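Undergrad: I would like the atomic coordinates for the input below:
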Amino acid sequence: AICGFKIHDPDVPFEAVVVDRSTGEGLIRSTKKLDCELQKDYTFSIQAYDCGKGPDSSAVKKSH
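TA: Okay, here's the model as predicted:
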């Protein structure tokens, strides 16, 4: 089961939350109002971790 997500860039205006622990479904949402004319793209790394052991860097997934 997925217990949480961590975004690895403190300057990105997003947070990641778990929607459903059993499926691992999550949601990325903005933490402030975004101006797409000033910045169209954001690049960051996100990591999912389970409830039992610590973060497992061997299972990396990328999304664009």
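
Undergrad: from here on, just use CA atoms for contacts and neighbour counts.
TA: Fine.

Undergrad: what's the neighbour count on F5?
TA: The local packing of F5 (other Cα atoms under 10 Å) involves 20 other residues.

Undergrad: with R29 instead?
TA: Close neighbours of R29, defined as other Cα under 10 Å, add up to 11.

Undergrad: distance of it from I46?
TA: Going from R29 to I46 by Cα to Cα, to the nearest Å gives 13 Å.

Undergrad: try I2
TA: Using Cα to Cα, we find I2 at a distance of 13 Å from I46.

Undergrad: second chain to compare with the first, below:
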Amino acid sequence: MSRQIERRVFGSELIERQWRHDLGGTFEVDFNESGLRSRIDLPLNVLTEHSSNQKDSG
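TA: Okay, the predicted model is just below:
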């Protein structure tokens, strides 16, 4: 049985906003009996750009 977060906290809102606006992705959180479950979706180009930047700086 899962339930929605009853009260949003600033940290969760900040993370969700950054994923959505800065990276073009989504961030979902669900609390259930076994613990916390989150789903993070990012466009592939964000991941490949980050990866190539890591290689260039190293």
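
Undergrad: quick one: TM-score?
TA: With the length set by TM-score structural alignment, normalised by the length of structure 2, the two chains reach a TM-score of 0.38; 36 aligned residues with a Cα RMSD of 2.8 Å.

Undergrad: mind listing what V18 of structure 1 touches?
TA: Taking Cα atoms under 8 Å, 6 or more residues apart in numbering, we find V18 of structure 1 in contact with I2, C3, G4, F5, G24, E25, G26, L27.

Undergrad: what ranges do the helices span in structure 2?
TA: Per DSSP state H, structure 2 carries helices over the ranges 10-17, 44-57.

Undergrad: point out the most buried one among those helices.
TA: helix 10-17 (a mean of 12; mean count of other Cα atoms under 10 Å).

Undergrad: show me what it is packed up against.
TA: Helix 10-17 of structure 2 sits against strand 26-32, with contacts defined as 3 or more Cα pairs under 8 Å, 6 or more residues apart in numbering; DSSP states H and E.

Undergrad: of all the residues in the strand it packs on, which ones are buried?
TA: Across strand 26-32 of structure 2, burial judged by 16 or more other Cα atoms under 10 Å covers T26, F27.
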